[in-house]
Each structure stands twice: as C-alpha cells, then as structure tokens.
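In: What follows is a predicted protein model with its sequence.
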Amino acid sequence: MNRDSIFISHATPQDNEFSIWLTSRLEMLGYKVWIDKEGLLGGERFWVTIQQAIQSSAKVLFVYSKNIVTNEGILKQGIENEIEYAKSIALQFHIQDYIIPLHIDDSPYNLAIGLPNINHIPFNNNWAEGLKILKKKLEKDSIPQIFDTSKSVMAEWYENEYISNCSIIPKTELFYTSWWSVSDLPKEFYMYQFSNEVQAKAIRNSNQTIPVSLMSNVLSTFDAKLSFVVNRDDENIELKPVHTYIYSLNDILYGFESDKFPQHRDVENHFKRLLYRVVSNFLIYKGLWRNEMSNKRLAYFLPKYEKIKKIDFTYPYSNRKKSKSILGKFESIGMWHYAVSIQPMLFPFVGFSLKSHILFTSDGFKIIDDDKKQHSYRRKKGKRFFNEEWRDLLLAFLQRLKDDNEEIKIKVSQEGLVMKMKEWPEMFWSEVGYNDPNSKMDLDKIEDYYEEITEESND
C-alpha cells in the first residue's frame, strides 16, 4: 500500500483550533493530510472512512491534551479506537515511530496506555517551535511532500466556512486609531543651551516639579521662567544658559531656515523628546510602572495596588456604556497587565503613537523575568483578543488618566501652564465595517514563523 498521507487524531471540538492550524501548515509545506472534517463540522463520524485513512497514512499525529479523556479520566472512545487501530497497523507492517504524540498543553504523560514511552513533540509552549521539530522528524523519516498547496481542501473549507462570515460589510462604523493627540499646548517652546552637560543636568535636577528634557547640554521645556539656581554645599549658585531659543508650534511644524544649531531637525528632535518626557512623567504620576521591552522601549502598566477594579466609560457618539479591567489574574501563574508604549509624533497629529502590549507579573508587581515564558503567556492570553478587545483595553487605559473634571491635563510650567490630551484616540467614520471573528478557527496563524520554516525548506 502506498502510504503518502498524514493522519491527525484529535479530540473534537476542544482541539479543533490547533488541529486546523496544524493541517493548514502541513498542507502549505506540501504534505497530504487527512483530518476528520465531519468531526470538525459536528457531523456524524464514519469509522470505516477513518480506518481507511489510517491504513493509507505514513504517520499518525496524535494531538495529546487533557481533552482526550473524560471527566472520569478515561480515554475517550473515538480517540482510543483510532490509536489502538494505528498501533495494530504499526505492528502488522513493522512501521517505526508510526504514532507521534503532539503535546499541546500541560497534561501528564500517562493519559493513554503505551504513550508515555513514545517521544512527545512539545507544542505546549510554542506551536511554531513544535512544528519545526515535527517538520524535521517528517523529513528524517522521508514522508513524501506531494501535495499541491494551491488545492488545499482545508484552505477551501476554511475560506467557505469561516472567512466568508467575517468579511467586510457595508455599514457606517466608527473606527479608532492608535494615535493619541494633544488638544492644547503652551504657545512657546524653550531650549536652553549650557556650557556643558554637567551644568544642564544640574539645572534639570533642580526643576523636578515640571517636565524638562535633557539632550547633551540642552534643556527643553515649556517653562519660560526655569530656575537656574542650584544648591551646592549649602550655597546657591546660579548657572545661566549661554543661549536661549524660543519657538512657536508653527516654527516646529512648518520649519524655518538656519545654517547653525539649532536647525529645524534639531528643534523637532528636542520637541519630541520633551513630549515624551511630559507624558512619561504623567503616566508614572498616575501610578503606572515601567517595563523595558526587548526592543528597549518602555511599556507602562498598572500594578495591582488593591482589589481589581473595572474602569467605567461611555463610548463617544453613543450612550453605550462599558466596564473594562486592564489587569487580572492569569491561571495560577500570577497576573496579566495591559500595557502601552508611547512614541511621540508630529504628523498627521501632534501627539503619540500608542502600541499595546500584555505583560505578566508573578504577584501584580514583579515582571516575570523570562522572555520565553512572557512570549508563551502572551500568546496564550492574547490569542483570543480581536480588534474589539484591544480597542476597549486602550479606551479603558486612557479613561483612567482623567482627573475629577474628566480631563487629561498635565502641568508643564511653574506658573500652571498645561498640556491637554484628548480623552479618546483619534477616530474616523467609515462607510464599511468588519465583523470580528467569533470563532476560534482564525487564531495563531503565526505567519512569520511559517515564513521561517519555508525558508529552511528552501535552503
């Protein structure tokens, strides 16, 4: 018999998500895969068809999870039938490593008789890493790659049964961007140049009640009356700047001519640096903590100071209310926290580009200091976050920054000048909309990992 396909045995419907993902990835790599589509769709399973599929398979991939047993800890009948039949085929035809368990969760290795002694491929931490190991095993055992990837039945089924229900539809809908704009600024921006960086740093340190940014020997601020007095050995010393530069917002946004420092690009950079300092200080003032990401950016998150409280808000242009928490418990591991990193920008709005993150702490404060665990937890927690979930987390995060007057205002000078932020991110109305997926089938595609795998195949 010509064994040229791969049989996937899994618990339905609990492990459909992983099984569909795996089938699509294997077919994209050129493997012919058999999966019980009737079981996926909730139809009647035909044992004769399943037997024939196992008989013609070069490998049986057993999706191993806590879902393969009943509440009483007994192997489910359909799973047991498939595995026992596969064992008989392996014994009859002397096939080595015919059954390959794919371990996708933290379940013990003794759920099925005989399988603890078979090497399990770990998918529980990272599906893509598990796929790489599986791919190497299939290549080592010379499993043929004969499938025409352009004729994937799974891809066709996936398109017809899932994607078509999540298409773009005609309807007027309000969309939210990740741009958070400044709504009001002081009219003038000041740059104070000192003889050296030591002097500039000393003056910045003596003006800690307002935001002042430092780049080299230049301080930037919105304060026209910065204090230039520092205390050294109980003596007040005045350190005046050698140059003072004053610019309007129009100067910064539309440019000006200069053949010496500061040129327009210098002023832009100092202005954006100050914007970052203003909002960074404000977020810390509002009780947020900072965490340095792998790309060196800082992400701001709310620790668990007290009992977890939801943030109440009403959507703009609507009476619809929402309550949302931006942190919570995560299994037995600790806490998850919604976090935001900020990037100053001048176009198309003066403000910030916001990027959303999920961080994990062991106790509500201490970040779990293991990048692999953070990545694994982030995928597990975030894989069910669609557009609406991310949007609501961002909106709740911003609403928490409001003062008692329902405004987001930041003091930027000793005389009480403020920088005011909009209470919502930038929005726009569209004449078309999109239905967020409400199915698990579209989760964890991880295209970047797949590209890496296909690159390895072409080496």
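Out: Happy to help now that I have it.
In: Please make it C-alpha for all contacts and neighbour counts, starting now.
Out: Will do.
In: packing partners for the helix or strand containing residue 157?
Out: Element membership for residue 157 (DSSP states H and E) is helix 153-161. If contacts are counted by 3 or more Cα pairs under 8 Å, 6 or more residues apart in numbering; DSSP states H and E, helix 153-161 sits against helix 16-28.
In: can you give me the offset of the helix it packs on from its chain's centre?
Out: How far helix 16-28 lies from its chain's middle: 22 Å, per Cα atoms, centre = their mean, to the nearest Å.
In: Between helix 153-161 and that helix, find me the angle.
Out: 130 degrees (axes from the mean of the first three to the mean of the last three Cα atoms, to 10 degrees).
In: Could you give me the buried positions within helix 16-28?
Out: For helix 16-28, the buried set under the neighbour-count rule, 16 or more other Cα atoms under 10 Å, comprises 16-28.
In: That one: what's the following helix or strand?
Out: In N-to-C order, the element after helix 16-28 by DSSP H and E is strand 32-34.
In: Pull out the buried positions in that following strand.
Out: 32-34.
In: Show residues contacting the helix holding residue 157.
Out: 20, 23-24 (Cα atoms under 8 Å, 6 or more residues apart in numbering).
In: top helix in this structure by residue count?
Out: helix 264-285 (DSSP state H).
In: just checking, what packs against that helix?
Out: strand 213-215, strand 218-221, helix 249-254, strand 334-345, strand 408-411.
In: What angle do strand 334-345 and that helix make with each other?
Out: 150 degrees.
In: And here is the other one:
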Amino acid sequence: MTRVSIFLSHATPEDNGFVHWLGARLELAGFSVWHDLGQLKGGDYFWDKIEGTIRNESFRFLAVVSKAAVNKPGVKDEWALAQTIEKSMPGFVIPLRLDDYDFSQLPIGIHRKNVIDFANGWHKGLAALLDTLTEANAPKVSAPDPRSARHWLAEVKEGAILRTEAKESLDSTWLSVISLVSFRQSCKPRCSA
C-alpha cells in the first residue's frame, strides 16, 4: 500500500477550528489529508481506523501541539505510535505549535525536533509546512482544486447567520462634541414661532 495521507493529530474539540483551516489548505494544495473530523463515521471502531491509517497510509504525521493536546490521552497515544513509526521512516512526525505552549515543555518524543510555529501567524506556519512537505516529496493526489476542500466547510443552511468569536478593532471618524446649541436659541432672531 502506498503512503499518501497527511495525518492530522489534534485535540478534539479544542483545536478543531485550526484543523478545519489547515486541512482545507493542504487539500487545496493537492495533498490527501486524514482527520478524525471527517473520516470517522458512526459505528466505526475509531482506534482501529486511526491506528491503521497512521501505520499503513500516512506519509507524514502532523502533531498539532497545543495546551489542550498535550494533556489528551488519545493524542498522546497517536504521538507514541507515530514516534515508533518514525524509527523506520525518518521525518515522519512534524510537530506544529498552535498556541503559546512553552517549547521547553514539549513531550519527550518531539522535544528534539524542529517545530513549525503557527502561534505567530497561521499563514507563516502554513508556508513553512508546505516547504517541508515539498522538500520531503510528499505525494500529491490531485491538482489544486477548490472543490476538493468543500467537505471542510461547515454545513450552513441558506440564509443562516454565523456567530463567530473574534476580536475586532473599530475605527471611527466621529468627532467629540464640545457644546450643543439649542434650536430655539439659535433661530430666535430669524424664526417666527
């Protein structure tokens, strides 16, 4: 079996937003991405499916390191398996730092590896990751096509309003008012009431 998948290991649900963003961009670049958000279906023996994908189908394993991920037993299990595979496939594990998790506290298996930092801008991390995958000759399964990433988009009913949490800055051209003039006072000499 040919290894073509890029496996995304992350904390669910805490890092799902990032995984949706990253997975869509990797698929737009032509890579096959495996993620538990879409590949696991009702009734699946999920650990069997995850283990089989990591062991047999994955070309690279992206370990999304975050404050939430490092404490999840399932994520730790995935990382341990990937580190075992890396012994026979150097470069298999690529750690991605998502938040301000302290580099000195990285789990022992990935502590000595260079980490791609997404904490200082997702776009910067993506550029570094794409360079890494290109240099590793990661197999592409398709030409870039926006339709290939449609399944990453949340299902939205037509006309629905989406609520998002994000900081926004507000710029205004309002000027401060020094004083107000009453209409009656300003038109006494000229107005007849």
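Out: Looks like it arrived, so ask away. This one's a predicted model, so the numbers in the text were calculated from it and none came from an experiment.
In: Got a TM-score for the two of them?
Out: The TM-score (TM-score structural alignment, normalised by the length of structure 2) is 0.77; 177 aligned residues with a Cα RMSD of 3.4 Å.
In: now the helices: where do they sit in structure 2?
Out: Going by DSSP H, structure 2 shows helices at 16-28, 36-39, 46-52, 73-86, 122-135, 183-187.
In: ok, back up a step: pick the most deeply packed of the helices and strands packed on helix 264-285 of structure 1.
Out: Among those, the stretch with the highest mean neighbour count (mean count of other Cα atoms under 10 Å) is strand 218-221, at a mean of 24.
In: Going toward the C-terminus from that strand, what's the next helix or strand?
Out: Past strand 218-221 of structure 1, the next helix or strand by DSSP H and E is strand 229-232.
In: now the helix or strand that the longest helix of structure 1 is followed by: which residue numbers in structure 2?
Out: Under the assignment DSSP H and E, the closest C-terminal helix or strand after helix 264-285 of structure 1 is strand 289-292. With TM-score structural alignment applied, strand 289-292 of structure 1 matches no range in structure 2.
In: And the residue of structure 1 positioned farthest from its centre, how far from residue 201 of structure 1?
Out: Largest separation from the mean C-alpha position in structure 1: residue 235, at 51.6 Å (Cα atoms, centre = their mean). Distance, residue 235 of structure 1 to residue 201 of structure 1, by Cα to Cα, to the nearest Å: 18 Å.
In: same deal with residue 266 of structure 1?
Out: 19 Å.
In: Looking only at neighbour counts, state which of those two leads.
Out: Comparing residue 266 of structure 1 with residue 201 by neighbour count (other Cα atoms under 10 Å), the higher total belongs to residue 201, at 18 against 11.
In: can you tell me the helix or strand for the more buried one?
Out: Going by DSSP H and E, residue 201 of structure 1 is in helix 197-205.
In: what comes up buried for that helix?
Out: 197, 199-204.
In: if we can go back for a sec, buried ones in the longest helix of structure 1?
Out: By 16+ other Cα under 10 Å, the buried positions in helix 264-285 of structure 1 come out as 264, 267-268, 270-280, 282-283.
In: rewinding a little: now distance to residue 99 of structure 2 too, for the helices of structure 2, in a markdown table please.
Out: Output for the helices of structure 2, formatted as a markdown table (distance: least, Cα to Cα, whole Å):
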| stretch | distance to residue 99 of structure 2 |
| --- | --- |
| helix 16-28 | 11 |
| helix 36-39 | 20 |
| helix 46-52 | 25 |
| helix 73-86 | 16 |
| helix 122-135 | 10 |
| helix 183-187 | 57 |
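In: mind checking which of those helices is nearest residue 158 of structure 2?
Out: helix 16-28 (20.7 Å; Cα to Cα).
In: With structure 1 overlaid, how far apart is that closest one on average?
Out: Average distance, helix 16-28 of structure 2 versus aligned residues of structure 1 after superposition (mean Cα distance after the TM-score superposition for structure 1): 0.8 Å.
In: Give me the helices and strands touching that helix, please.
Out: On a contact count with 3+ Cα pairs under 8 Å, 6+ apart, helix 16-28 of structure 2 meets strand 32-34.
In: repeat that with 10 Å
Out: strand 5-9, strand 32-34, helix 36-39, helix 122-135 (3 or more Cα pairs under 10 Å, 6 or more residues apart in numbering; DSSP states H and E).
In: would you list these in TSV and tack on distance to residue 106 of structure 2?
Out: TSV is the format used below for the helices and strands packed on helix 16-28 of structure 2 (distance: least, Cα to Cα, whole Å):
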stretch	distance to residue 106 of structure 2
strand 5-9	15
strand 32-34	24
helix 36-39	23
helix 122-135	18
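In: Of those, which stretch is the most buried?
Out: strand 5-9 comes out most buried of the helices and strands packed on helix 16-28 of structure 2 by mean count of other Cα under 10 Å, with a mean of 25.
In: That one vs structure 1, average distance?
Out: Looks like 0.4 Å for strand 5-9 of structure 2 (mean Cα distance after the TM-score superposition for structure 1).
In: Buried residues in the helix holding residue 157 of structure 1, which are they?
Out: 154-155, 158.
In: Next one: the residue lying closest to residue 341 of structure 1 once chain neighbours are set aside from residue 218 of structure 1, what distance?
Out: Counting by Cα to Cα, 6 or more residues apart in numbering, residue 341 of structure 1 lies nearest to residue 299, which is 4.3 Å off, once chain neighbours are set aside. Residue 299 of structure 1 is 26 Å from residue 218 of structure 1, where distance means Cα to Cα.
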